[in-house]
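1. generate a structure from the sequence data that follows.
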Amino acid sequence: MRVIGLAGWSGAGKTTLLTKLIPEFHRRGIMVSTIKHAHHAFDLDTPGKDSWAHRQAGASEVLISSAKRWALLHELRDEPELGLPELLVRLSPVDLVLVEGFKRDPHAKLEVYRADNGKPPLHPDDSSIVAIASDAPFPDAGRLVIGLDDVPAIADCLFAKAQPLGAVLARAKEDL
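-> Next up is the predicted model:
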């Protein structure tokens, strides 16, 4: 399993790019999973449904299963938020894991930069950014810069620069 992230400010187009990259990887026969970091409370469950009632009653985990999919909801209650390494080891094996968010973590990342966003680029202060997908030129970036709409080239870069899971986990352990 290989891991690479997409980092950028809110509004840069990370999710839009991911939704274009996943089908591109599937066309290439590369199985992909994603991890998305949310900075706020979120819910996948609908109030009033049985699984919601199970969580509200205090269940630590609720597994929902159907003929189409299954999902495991884990309530942290007073436990600390899991870091990227703890989340990665919970995934089923695939060829490539695309991580959206966790922009301050040390895994290899592609910066998604959109000039109209009005935010400064991340790559000057982050050595873990291995390439940039941008609608603006960065002639002094010191790393590969790809047009934001060149999905095949971005996919090539992501797969080439993705790190083996073991290396990501070892790096995270070093940073502790």
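
2. when you work out contacts or count neighbours from here on, use the C-alpha atoms and nothing else.
-> Fine.

3. not counting its neighbours along the chain, what's nearest Ala153?
-> Spatially, and ignoring its direct neighbours in sequence, Ala153 is nearest to Ile146 (7.1 Å; CA to CA, 6 or more residues apart in numbering).

4. name the element the one you found belongs to?
-> Using DSSP states H and E, Ile146 sits within strand 144-147.

5. show me the helices in the chain, by range?
-> For the chain, the helices defined by DSSP state H occupy 14-27, 50-56, 84-88, 151-161, 165-174.

6. let's have these in JSON lines, adding distance to Asp125.
-> Formatted as JSON lines, the helices of the chain follow (distance: least, CA to CA, whole Å):
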{"stretch": "helix 14-27", "distance to Asp125": "19"}
{"stretch": "helix 50-56", "distance to Asp125": "41"}
{"stretch": "helix 84-88", "distance to Asp125": "21"}
{"stretch": "helix 151-161", "distance to Asp125": "19"}
{"stretch": "helix 165-174", "distance to Asp125": "18"}
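
7. just put those helices in CSV and tack on mean neighbour count and distance to Ser65.
-> Shown next, in CSV, are the helices of the chain (neighbours: other CA atoms under 10 Å; distance: least, CA to CA, whole Å):
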stretch, mean neighbour count, distance to Ser65
helix 14-27, 16, 24
helix 50-56, 15, 10
helix 84-88, 15, 21
helix 151-161, 17, 32
helix 165-174, 14, 28
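
8. second input sequence below; structure requested for side-by-side comparison:
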Amino acid sequence: MTGGGPNPVFGVTGWKNSGKTTMVERLVAELTRRGRRVSTVKHAHHLVDVDQKGRDSWRHREAGAVEVALVGGQRWALMHELRGAEEPGLAEILARLSPCDLVIVEGYKREGHPKLEVRRREAVRHDRLSAVDPTVVAVAADHPQEGETIPVFGLDDIAAIADLIERTVLRSAPGGAR
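-> Modelled structure (predicted):
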């Protein structure tokens, strides 16, 4: 499935402290080890700033620039200030990404791409997203999941989860599997 852009999309979702970021990190490492070119999108519900107060690029934004590109020999970043505008939707962000084999999205619980739900005993909430969201195609958990009707993996079964992702979104994507 593709969101707003041409890249296949798979999500990692769950409640606060469920281990979403760790899962994304481990999946990116596994999929890139397999030769996949992977990008990520992380949705945050709080103020985020990738810049440092007082730096030149920060000063450009503070002066009123809508977009600031920071370019160096190892990486570049484009920061876009909303300046009161509405937060862009996932499709708009996906459309801005460069071509890749897969985009892993963390968060965006209510979007329509296929997702892995991560569950931990320590999570803030325990209600099952899979019970109300048909786009949740599997669960990864640190405790038994009796009665679950979709595939369930242990949190450390990264290779099997990566296999599921490849079967779910990469083989059906244009160009097929490698």
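
9. quick one: Ser162 of structure 2 and Gly73 of structure 2, what's the gap?
-> No Ser there; residue 162 of structure 2 is Ala. 32 Å (CA to CA, to the nearest Å).

10. most centrally placed residue in structure 2?
-> Computing the C-alpha centroid of structure 2 and ranking residues by CA atoms, centre = their mean puts Val105 first, at 1.7 Å.

11. that one -> structure 1?
-> With TM-score structural alignment as the criterion, the equivalent of Val105 of structure 2 in structure 1 is Val99.

12. that match contacts Gly5, doesn't it?
-> Yes - with contact defined as CA atoms under 8 Å, Val99 of structure 1 reaches Gly5; the gap is 4.2 Å.

13. neighbours around Gly112 of structure 2, how many?
-> 17 (other CA atoms under 10 Å).

14. how about Ala65 of structure 2?
-> 15.

15. to which residue of structure 1 is it aligned?
-> Looks like Ala65 of structure 2 aligns to Ala59 there (TM-score structural alignment).

16. list the contacts of that match.
-> Each residue near Ala59 of structure 1 by CA atoms under 8 Å, 6 or more residues apart in numbering is listed here: Glu75.

17. 10 Å - rerun?
-> Residues in contact with Ala59 of structure 1, defined by CA atoms under 10 Å, 6 or more residues apart in numbering, are Ser51, Trp52, Ala53, Leu73, His74, Glu75, Arg77.

18. what do we get in structure 2 for Leu21 of structure 1?
-> Per TM-score structural alignment, Leu21 of structure 1 is aligned with Leu27.

19. all strands of structure 2, in order?
-> Assigned by DSSP state E, structure 2 shows strands spanning 9-13, 38-42, 67-71, 76-80, 102-106, 115-119, 136-141, 152-154.

20. of those, which is nearest Gly89 of structure 2?
-> Closest of these to Gly89 of structure 2 is strand 38-42, at 11.5 Å (criterion: CA to CA).

21. export the strands of structure 2 to JSON lines and append columns for distance to Thr22 of structure 2.
-> Output for the strands of structure 2, formatted as JSON lines (distance: least, CA to CA, whole Å):
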{"stretch": "strand 9-13", "distance to Thr22 of structure 2": "10"}
{"stretch": "strand 38-42", "distance to Thr22 of structure 2": "12"}
{"stretch": "strand 67-71", "distance to Thr22 of structure 2": "27"}
{"stretch": "strand 76-80", "distance to Thr22 of structure 2": "23"}
{"stretch": "strand 102-106", "distance to Thr22 of structure 2": "10"}
{"stretch": "strand 115-119", "distance to Thr22 of structure 2": "10"}
{"stretch": "strand 136-141", "distance to Thr22 of structure 2": "12"}
{"stretch": "strand 152-154", "distance to Thr22 of structure 2": "13"}
